[in-house]
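Asks: I'd like to go over a predicted model; first the sequence, then the structure.
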Amino acid sequence: MEKNVGGYDRILRAVLGPVLIIVAAAMFAGLLVIATATLQATIAVVALLVGAVLTVTAITQQCPLNRALGINTYKGAMEPERGTDTPRPRA
């Protein structure tokens, strides 16, 4: 798989993912109570899963959903075009 996550997209995932994991852990530990026990457990599981996915996609710089939607925020290494000094993205 080619990398398709970069720039601000990667930064946002790298920050938001661990935050969601910490929120989920706090909910499981009972430190953060926002609803009934069943609803809270459901929200905690969803937050944990979403946080884990965001963290993994930030680390690997590969997102299957981005690929399916045709989104690519990864700029990659720059190489100069032939005959010019202007860098262009690698294909």
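Replies: Arrived safely. From a predicted model like this one, the values you see are computed outputs, not experimental measurements. Residues are numbered from 1 along each chain as shown.
Asks: From here on, just use CA atoms for contacts and neighbour counts.
Replies: Will do.
Asks: Let's verify E79: helix, strand, or coil?
Replies: Classification of E79 using DSSP: H, G, I helix; E, B strand; the rest coil returns strand.
Asks: gap between the residue lying closest to it once chain neighbours are set aside and G76?
Replies: Using CA to CA, 6 or more residues apart in numbering and skipping the chain neighbours, the partner closest in space to E79 is P87 (5.1 Å). As judged by CA to CA, to the nearest Å, P87 and G76 stand 12 Å apart.
Asks: let's bring in a second model and compare:
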Amino acid sequence: MNSNVGGIDKILRILVGIVLIVLALTGTIGLWGWIGVLPLATGLFNFCPAYKLLGVNTCKVK
């Protein structure tokens, strides 16, 4: 599994994931907030399966 998420993309994924999860925990946006687990996980693992399928790579380190 090669890294394909890097830089600002990684930071934004982690922040959006955390915000969505917090909003779900507080009941602000309901169960849909748990979708924030996906961007959080892809940001933490530096790998996005959708990027792999589309041939996108934002990680500068090979």
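Replies: Okay, I see it. Keep in mind it's a predicted model, so treat the numbers as computed, not measured.
Asks: TM-score, when you put one on top of the other?
Replies: For this chain pair, the superposition-based TM-score is 0.89 by TM-score structural alignment, normalised by the length of structure 2; 62 aligned residues with a CA RMSD of 1.2 Å.
Asks: Check which helix or strand the residue sitting nearest the centre point of structure 2 maps to.
Replies: With the centre of structure 2 defined as its mean C-alpha position, the nearest residue by CA atoms, centre = their mean is P39, 2.0 Å away. Assigned by DSSP states H and E, P39 of structure 2 belongs to helix 37-45.
Asks: now G27 of structure 2
Replies: Remark: G27 of structure 2 resides in no helix or strand, with elements defined by DSSP H and E.
Asks: The residue nearest to the centre of structure 2 and I14 touch, don't they?
Replies: Yes: using CA atoms under 8 Å, P39 of structure 2 is in contact with I14, at 6.3 Å.
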